[in-house]
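Chemist: Sequence and computational prediction follow.
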Amino acid sequence: MAHLLGHPGSMASLRADLRDLQGAISDVSSRAGPARFPSWKFPDQVSCELDLAALLERYDYTEGDPEFSQHAHVVLLELLVDR
C-alpha cells in the first residue's frame, strides 16, 4: 500500500470522496444545524468552518515533487477522518 502514497489516481479518488462527504455533511447540517466541534486536524478551528475547497486546492498532487504529493495525500486522509 505504501507505493500508492502520493499516487495521482489515489489522490483524485480521495478528493472526490471528500467532496461527496462534505456534500452529505452540508445536507444534514442544513436540516439539523452545524455540529460545532473542534477540528481533529486543525484543533484551533471549528470543523464546520473549515474551507474544504481551499484545502483541496492546497493539498493536491504535484508532479515532480513526490515528497509534497505524499504529504498532501496524508493530509487528505486526515481530512477524511476530520470530516
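Modeler: Perfect, I can see it now. It should be emphasised that the depicted structure is a prediction, and the values quoted were computed from it without experimental measurement.
Chemist: only C-alpha atoms for contact and neighbour calcs from this point on.
Modeler: OK.
Chemist: Run through who's touching stretch 73-83.
Modeler: Identification of contacts with stretch 73-83 by Cα atoms under 8 Å, 6 or more residues apart in numbering yields 5-6, 11, 14-15, 18, 21-22, 39-41, 47, 56, 59-61.
Chemist: now the helices for the chain?
Modeler: 8-32, 52-58, 66-82 (DSSP state H).
Chemist: The structure to be compared is supplied as follows:
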Amino acid sequence: MTHLLGRQDCVESLRRDVIDLQAAVLDVFSRTGPVRVPSWKFPDKVSCNVDLVQLLQEYDYTEGEPEFNQHSHIVLLELVIDR
C-alpha cells in the first residue's frame, strides 16, 4: 500500500472526502449548533474552529514533490479522521 502514498489521485480523493465530510458536519451543526470538542488532529483547538480552507490550500498535491505529497496524503487522512 505504500506505493499509493502521495499519489495525485489519492490526495485529490482525500481532499474531496474532507470537503464532503465537512459539508455533512455543517449540515448537522445547522440543526444542533456547533459541538465544542477538542480536535483530534489539533488538540489545542476546538474541532469546529479548525480552518479547513487554509489546510486544504496548504496540503495539496504538488507536481515533482514526492515527499511533500506523501506528507499531504497523511495530513489529509488525519483530517478525515478529525472530521
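Modeler: Arrived safely, thanks for sending. What you see is a predicted model; the values in this text were computed from it and never measured.
Chemist: returning to what we had before: list only those of the contacts of stretch 73-83 of the first structure flagged as buried.
Modeler: Those of the contacts of stretch 73-83 of the first structure that meet the buried threshold are 5-6, 11, 14-15, 18, 22, 39, 47, 56, 59-61, by 16 or more other Cα atoms under 10 Å.
Chemist: As a markdown table, the residues you listed with distance to residue 81 of the first structure would be great.
Modeler: Listed next are those as a markdown table, based on distance: Cα to Cα, whole Å:
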| residue | distance to residue 81 of the first structure |
| --- | --- |
| 5 | 17 |
| 6 | 18 |
| 11 | 15 |
| 14 | 12 |
| 15 | 13 |
| 18 | 10 |
| 22 | 12 |
| 39 | 10 |
| 47 | 11 |
| 56 | 15 |
| 59 | 15 |
| 60 | 17 |
| 61 | 19 |
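Chemist: rewinding a little: how about JSON lines for the helices of the first structure, with distance to residue 1 of the first structure added?
Modeler: As requested, the helices of the first structure are exported to JSON lines (distance: least, Cα to Cα, whole Å):
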{"stretch": "helix 8-32", "distance to residue 1 of the first structure": "11"}
{"stretch": "helix 52-58", "distance to residue 1 of the first structure": "22"}
{"stretch": "helix 66-82", "distance to residue 1 of the first structure": "12"}
